[in-house]
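Q: build me a structure from this.
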Amino acid sequence: MPFIVPSVKQSLILAAMALALVGCSPLAPLNFVISDKHYTLLADQAYGDNQRQKLDVYFPKENIQSAPVVVFYYGGSWRGGERGNYAFVGEALAAHGMIAVVVDYRVYPEVTYPAFLQDSASAVAWVEKERQQWQDQPQPLFVMGHSAGAYNAAMLALDDRWLAEQNLSRDILSGWIGLSGPYDFIPIVNPQVKPVFHHPDTPEDSQPLFHASASSPPALLLAATPDKLVDPKRNTLQLAEKLRDDGVSVETDTFESLNHYTILLAMARPFQGWEPIIQQVQAFTFDQAGTTVPSD
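A: Sure thing, here's the model as predicted:
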């Protein structure tokens, strides 16, 4: 699909959102231009005692009983972020037939690795318990993230330790989705990330690539070719190759027209004509669920 040049209004929103994605703004301007007609919101649900251990659930208005559940983690170099800025992700997923769970988690300097993974797993444990009330027959469960959030999702899907701490198995996951995720970044060069992962003593097993194996769940890995922050070849494509070598089902796509930030913005309603990101997420989750993608 060709890149569509945004209007002036869209360009302004895009610039503001890019700032929000790197933690420079407490607001997500896109929230003012999306509609709530496609979802019902269950907000401010606590999965722990810390103020940042909360999440929001976006239910589709129709076909809840057959909706896959997607737990989403945002990026921000494990240093910031706010789930309210990502209502556009919840709206996009719900509008395409999925139950979306947008998660806050503790970040640096309050915590360092691996506390944000423990939070991510705790959020999944909350979802696993509560979703029994959402559907008569719980549907497939996925974890998804962008950038640092894709790392969180990858580690839950590939490394047994984090869900095991919640007395859960990775087998509860039908798959995972990563957008521009860092999956192999030792030695760490980003000064913002070094203290988060105890540089220079970053443990080798903190890397998702280290945990890729034949028992890993199916994956959808998307990246932007011009990404200047997270190298798509070293991260997305290398991990995909390792998983495929181990016999794991992996779908990948790269986009020349996007960058590290716009790959997520392309999920938002004003920008969904850029590239079919949300459609690929929808197709992947419903395919893994073995159900038909709902018509728009």
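Q: from here on, contacts and neighbour counts on C-alpha atoms
A: Noted.
Q: run a quick neighbour tally on L19.
A: By other CA atoms under 10 Å, 16 other residues sit near L19.
Q: okay, and it sits in which element?
A: Assessed by DSSP states H and E, L19 sits inside helix 8-21.
Q: following that helix, which helix or strand comes up?
A: Downstream of helix 8-21 (by DSSP H and E), the next one is strand 39-46.
Q: could you pull out the strands in the stretch 1-150 of the chain for me?
A: Using DSSP state E, counting those that start in this stretch, the strands found in the stretch 1-150 of the chain span residues 39-46, 54-60, 69-73, 99-103, 141-146.
Q: go through the first one and flag the buried ones.
A: By neighbour count with 16 or more other CA atoms under 10 Å, strand 39-46 contains the buried residues Y39, L41, A46.
Q: K129: neighbouring residues, count only.
A: Count around K129 with other CA under 10 Å applied: 10.
Q: could you do V57 as well?
A: Neighbours of V57 (other CA under 10 Å): 24.
Q: the helix holding L19 - contacts with which helices or strands?
A: helix 262-265 (3 or more CA pairs under 8 Å, 6 or more residues apart in numbering; DSSP states H and E).
Q: got the contact list for the helix it packs on?
A: L14, M17, A18, H146, L179, S180, A223, A224, F271, I277 (CA atoms under 8 Å, 6 or more residues apart in numbering).
Q: any idea which of the residues you listed has the most stuff around it?
A: Neighbour-wise, the contacts of helix 262-265 (other CA under 10 Å) top out at S180, 31 neighbours.
Q: residue contacts, the closest residue to that one other than its chain neighbours?
A: Closest residue to S180 apart from its sequence neighbours, by CA to CA, 6 or more residues apart in numbering: A223 at 4.6 Å. Contacts for A223 (CA under 8 Å, 6+ apart) come out as L179, S180, G181, P232, T236, D253, T254, F255, H260, I263.
Q: sequence B follows; please return its structure for comparison with A:
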Amino acid sequence: MFNKSEYWIKQLNDTMGNAKDFIRDFRIYDVGSYALNQLTPREGYTLHENIAYGLKARHRLDLFKTHKPQLNQPLIIFVHGGAWTHGDKSSYRFVGEAFAREGYDVAVINYHLAPQYIFPSYVDDLTLALNFLSLHQQKLAIRTDDVVLMGHSAGAFNVMSAVYHPQQYELQCRAQIRAIIGVAGPYHFDYKGDPLCAEAFDQSVPFQQVMPYYFVASNSIKHYLLMAENDQIVGHNNTEDFDRVLKEKGNHSKMIVIPRTGHITVMGSVSSLFSRYFETKEQILISIEEALKP
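A: Down below sits the predicted model:
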């Protein structure tokens, strides 16, 4: 005999399963980024898309050239987040525009994603992009004499790991990195079995052999660690621990809490559409100006 109750329970379970798959593959920030990019102004900068910095498919970057160049033009390199499994530079036009309109050239890079590519491949990609930009600065009409690395979430891990890594990378611009700006970054956590990012790391390798926290060395780089006040994804202890070890090594480090933001909205709030309502963009600009002072 047909049981309506069992039928609807099965339908509900199937729907819930499909919903979980949908949520996993279609993150809420895709909607936000798409909307922001559609509304992002097109004037004030020139966009050069899909510049190949290497031979593989995702070795691509977008370069935003400001229409208000400074005397000694700095370069910002931005690395997106997405738990190392998700995300694309095309979703971050609003970041390039936000800082190009303030007089900075901005490179927004893609990198290879898990589970096909795991640590340290995405950090390798970043270092490849940095060396490409240094080698081709004349052709691209950019300067890498004053470099600012900036990343959000997984991207913040990547920019820190380019400098603090188990094996030091050969970075042509290492001595020219003036600042590293990490936004809601995970710098010190155990990824074993982590539901969001376990597949981005070799689970047989202890996190102590991977996290940038364990490889901090003394240098002259200025570090600005931004935290979202209401971050429910990356714990504040990541930033607090990293700030402490940077200072223990004699490095400059400044923690900045951005009020009224969460893990995703802290990055979205740099958009020219919303930056007047939040402190994020202003704090980043203040940090860059401070770092570039002679």
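Q: if we can go back for a sec, the helix holding L19 of the first structure to strand 141-146, inter-axis angle?
A: Orientation note: helix 8-21 of the first structure sits at an angle of 100 degrees relative to strand 141-146 (axes from the mean of the first three to the mean of the last three CA atoms, to 10 degrees).
Q: could you list the buried residues of helix 8-21 of the first structure?
A: Buried, per 16+ other CA under 10 Å, within helix 8-21 of the first structure: I13, L14, A16, M17, A18, L19, A20, L21.
Q: tabulate these (CSV), appending distance to A115 of the first structure.
A: Below are the buried residues of helix 8-21 of the first structure laid out as CSV (distance: CA to CA, whole Å):
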residue, distance to A115 of the first structure
I13, 33
L14, 31
A16, 30
M17, 27
A18, 26
L19, 25
A20, 23
L21, 21
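Q: please name the nearest non-neighbouring residue to M267 of the first structure.
A: Nearest to M267 of the first structure is I278, by CA to CA, 6+ apart, at 5.2 Å.
Q: dump the residue contacts of that neighbour.
A: A92, L93, H96, A266, M267, Q272.
Q: and the two most separated of those residues?
A: H96 and A266 (14.1 Å; CA to CA).
Q: what's around the counterpart of V103 of the first structure in the second structure, how many residues?
A: Aligned by TM-score structural alignment, V103 of the first structure pairs with I109 of the second structure. When neighbours are counted by other CA under 10 Å, I109 of the second structure registers 28.
Q: repeat for N190 of the first structure
A: With other CA under 10 Å as criterion, N190 of the first structure counts 11.
Q: can I get the contacts of A223 of the first structure in TSV with secondary structure and distance to E128 of the first structure?
A: Shown next, in TSV, are the contacts of A223 of the first structure (DSSP: H, G, I helix; E, B strand; the rest coil; distance: CA to CA, whole Å):
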residue	secondary structure	distance to E128 of the first structure
L179	strand	23
S180	coil	26
G181	coil	24
P232	coil	32
T236	helix	28
D253	strand	29
T254	strand	32
F255	strand	33
H260	coil	31
I263	helix	28
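Q: now these in CSV, with distance to R52 of the first structure?
A: Below are the contacts of A223 of the first structure laid out as CSV (distance: CA to CA, whole Å):
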residue, distance to R52 of the first structure
L179, 23
S180, 24
G181, 22
P232, 30
T236, 29
D253, 33
T254, 33
F255, 33
H260, 25
I263, 25
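Q: and the buried ones among the residues you listed, selectable in ChimeraX?
A: In ChimeraX syntax, the buried subset of those is picked out as below (16+ other CA under 10 Å):
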select :179,180,181,232,236,254,255,260,263
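Q: so which of the contacts of A223 of the first structure comes closest to P114 of the first structure?
A: G181 (16.7 Å).
Q: gap between the corresponding residue of the second structure for that closest one and Q73 of the second structure?
A: By TM-score structural alignment, G181 of the first structure lines up with G185 in the second structure. Noted for G185 of the second structure: a distance of 27 Å to Q73 of the second structure, by CA to CA, to the nearest Å.
Q: next one: E289 of the second structure
A: 12 Å.
Q: these two: which is more packed in?
A: Each of E289 of the second structure and Q73 has its neighbours counted (other CA under 10 Å); Q73 has more, 18 against 11.
Q: aligned partner of that one in the first structure?
A: In the first structure, Q73 of the second structure lands on A67 (TM-score structural alignment).
Q: so who does whatever residue of the second structure lines up with D231 of the first structure touch?
A: With TM-score structural alignment as the criterion, the equivalent of D231 of the first structure in the second structure is G235. Applying CA under 8 Å, 6+ apart, one finds that G235 of the second structure lies in contact with P186.
Q: repeat that for the one 3 residues further on.
A: If a contact means CA under 8 Å, 6+ apart, then N238 of the second structure has G185, P186, Y187, H188, F189 as its contacts.
Q: looks like D246 of the first structure contacts P218 (just checking).
A: No: D246 of the first structure sits out of contact with P218 when judged by CA atoms under 8 Å, with a separation of 11.4 Å.
Q: okay, the two: which has more neighbours?
A: Ranked by neighbour count (other CA under 10 Å), D246 of the first structure and P218 place P218 first, with 22 against 14.
Q: quick one: what's aligned to the more buried one in the second structure?
A: Under TM-score structural alignment, P218 of the first structure pairs with K222 in the second structure.
Q: what do we get in the second structure for T252 of the first structure?
A: Here T252 of the first structure is matched to M255 in the second structure, going by TM-score structural alignment.
Q: roughly how far apart are the closest residue to that match other than its chain neighbours and S272 of the second structure?
A: What sits nearest to M255 of the second structure in space, not counting adjacent residues and going by CA to CA, 6+ apart, is L225, at 4.7 Å. Per CA to CA, L225 of the second structure is found 21 Å from S272 of the second structure.
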